[in-house]
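**Student:** could you work out the structure for the sequence below:
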Amino acid sequence: MAEKIVTGDEVIVIRGKDRGARGRVRQNLPREDRVIVEGVNIVKKHQRAIPGVRQAGIIEMEAPIHVSKVMLICPHCGKPTRVGFRFTETGEKVRYCKKCQQVIEKPALHRRTK
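**Tutor:** Next up, the predicted model:
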């Protein structure tokens, strides 16, 4: 199944403690239906020391958030929007903004090169 939100997309959080926060998707976890968004859902992790490698301490890191709790921000109209799919004249499946009907290109981070 095609992914509506991919790595590199700008999203806004619509539910939870970080409601209203914007950020870029750093990592997509499709098997878990979760995404990691920059600066959102910050948690503290207690790390044990590894001699000669790292020091023990409490670090802050971004935890995954469920994909249903974020909404894509359209790069054309700048509004949070739902995402649809349609086929172009060449038969390529593309994402589009349900508000302004413009095609949403995949970010450069997500494009595959062969």
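**Student:** alpha carbons only for contacts and neighbour counts from here, please
**Tutor:** Will do.
**Student:** taking the centroid of the chain, which residue is nearest it?
**Tutor:** The chain has Val25 as the residue nearest its centroid, 2.9 Å off, counting by Cα atoms, centre = their mean.
**Student:** just to check, it is in contact with Asp9?
**Tutor:** Yes: the criterion here is Cα atoms under 8 Å, and Val25 meets it with Asp9 at 5.5 Å.
**Student:** how would you label Thr90: helix, strand or coil?
**Tutor:** coil (DSSP: H, G, I helix; E, B strand; the rest coil).
**Student:** tell me which element the spatially closest residue to His46 that is not a sequence neighbour falls in.
**Tutor:** With sequence-adjacent residues excluded and distances taken as Cα to Cα, 6 or more residues apart in numbering, His46 is closest to Ile58, at 4.5 Å. For Ile58, the host element (DSSP states H and E) is strand 57-62.
**Student:** alongside the first, I'd like the structure of this one:
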Amino acid sequence: MKKMHVKRGDTVKVIAGKDKGKEGKIITAIPADGKVIVEGVAVAKRHQKARVQGQESGIIHKEMPIDASNVMRVCSKCGKAARTGVKVLDDGSKMRYCKKCNAELND
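**Tutor:** Now for the predicted structure:
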């Protein structure tokens, strides 16, 4: 298992690749491959055949996985893409924070 700097539900900005500059929410994180699926980013067309009666066939738009190193977490306070750090609190729990504005990132 690889350790990832982002997780499902985080709002991220794409910093590299064909969709550079787009923002979206992480739908799925795949730590084994080091990839994430971001809503509205890396959309590909897939031809789908109807497998059961009533299922629609045709061309569907599907988000494809991109490497986690190509995305950066967007801070909710300053609104910018920033690196994140981890602080260990007095009670032993961990908290992520924005390295630009030092704001606490709610998980």
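**Student:** on that earlier part again, what about the helix or strand following the strand holding Ile58 of structure 1, how far off from structure 2?
**Tutor:** With elements assigned by DSSP H and E, the helix or strand that comes after strand 57-62 of structure 1 is strand 65-66. Strand 65-66 of structure 1: mean distance to aligned residues in structure 2 after superposition is 0.8 Å, counting by mean Cα distance after the TM-score superposition for structure 1.
**Student:** Met4 of structure 2: neighbouring residues, count only.
**Tutor:** Counted by other Cα atoms under 10 Å, the residues lying close to Met4 of structure 2 total 15.
**Student:** no wait, Gln55 of structure 1
**Tutor:** Neighbours of Gln55 of structure 1 using other Cα under 10 Å come to 11.
**Student:** let me know whether it touches Ala49 as I believe.
**Tutor:** Yes: Gln55 of structure 1 is within contact range of Ala49, at 4.8 Å (criterion: Cα under 8 Å).
**Student:** and the longest strand for structure 2?
**Tutor:** The single longest strand within structure 2, with elements called by DSSP state E, is strand 23-30.
**Student:** that one vs structure 1, average distance?
**Tutor:** Counting by mean Cα distance after the TM-score superposition for structure 1, strand 23-30 of structure 2 comes out at 0.9 Å.
**Student:** report the mean deviation for whichever helix or strand comes after that strand after fitting onto structure 1.
**Tutor:** Remark: after strand 23-30 of structure 2, the chain's next helix or strand is strand 35-38, criterion DSSP H and E. Superposed on structure 1, strand 35-38 of structure 2 shows a mean distance of 0.8 Å to its aligned residues (mean Cα distance after the TM-score superposition for structure 1).
**Student:** for the helix or strand following strand 35-38 of structure 2, packing partners?
**Tutor:** The helix or strand immediately downstream of strand 35-38 of structure 2 is strand 43-48, counting by DSSP H and E. Counting contacts by 3 or more Cα pairs under 8 Å, 6 or more residues apart in numbering; DSSP states H and E, strand 43-48 of structure 2 is packed against strand 58-63.
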